[in-house]
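Novice: just coords:
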């Protein structure tokens, strides 16, 4: 963990699923694939070692689509996807957190984040 990282608490809407993640929020992005476009969430990837699922593992439901490589996890109670699990091109396990589910995260300037063209992946 670098000095610029902050440990954030995050949760789904109802609070059944909660987690902590350490990140500097320097690589936020959004995606225009069919799913992400509909959700409108802002993503930040963190190494799996910097993510701790605090509660709600038994309340998560998984959804996979397209290449089936990303485990989209959402709360069975409120339906919010607070994070997803996957890996980068080098096999490093990552957790993609929904920045809008973090307590105390700064406001997101969508003009200053990375925009992924997931629709044409």
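Specialist: Yep, it's here. Predicted, not measured: the structure shown is a model, and the values here were computed from it. Numbering: from 1, shown residues only.
Novice: use CA for all of it now, contacts and neighbours both
Specialist: OK.
Novice: What about residue 82, how many residues nearby?
Specialist: Number of residues near residue 82 (other C-alpha atoms under 10 Å) recorded here: 25.
Novice: take a look at this one as well, against the first:
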């Protein structure tokens, strides 16, 4: 299924192809503050539609995840593996997807604070 998503102001927009079977709620220091529900997909399933100079990147700790955000409205629509290998993943914040019944999505807890 094709999903469309964006930040709040729409300056960062994307499409993602896949079956949304569940999402992860991570308790690491950044995900807990963002309140993100993350859906992991192969990086090739994510296609940016709009971004320009508005797509920011934040990394911390080991720097293995690039947390992406809109420089205008501050919303974090997705993250991605910082490595450039072929096995990269993207982590879609399903709160930023259109027409998704969030109450129907199974949520898995992940202890990112201990990872």
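Specialist: Yep, that arrived. What you are looking at is a predicted structure, and each value in this text was computed from that prediction instead of being measured.
Novice: before we move on, which element is residue 68 of structure 2 in?
Specialist: Per DSSP states H and E: residue 68 of structure 2 is located in strand 65-70.
Novice: same for that strand, what does it pack against?
Specialist: Helices and strands touching strand 65-70 of structure 2, by 3 or more C-alpha pairs under 8 Å, 6 or more residues apart in numbering; DSSP states H and E, are strand 55-58, strand 78-81.
Novice: give me the stretch of structure 1 that the last one matches.
Specialist: What it means is strand 78-81 of structure 2. Using TM-score structural alignment, strand 78-81 of structure 2 corresponds to residues 83-86 of structure 1.
Novice: How about the first one?
Specialist: Strand 55-58 of structure 2 corresponds to residues 60-63 of structure 1 when matched by TM-score structural alignment.
Novice: which SS class is residue 96 of structure 1?
Specialist: strand (DSSP: H, G, I helix; E, B strand; the rest coil).
Novice: thinking residue 72 of structure 2 is in contact with residue 8, fair?
Specialist: No - using C-alpha atoms under 8 Å, residue 72 of structure 2 is not in contact with residue 8, being 9.1 Å away.
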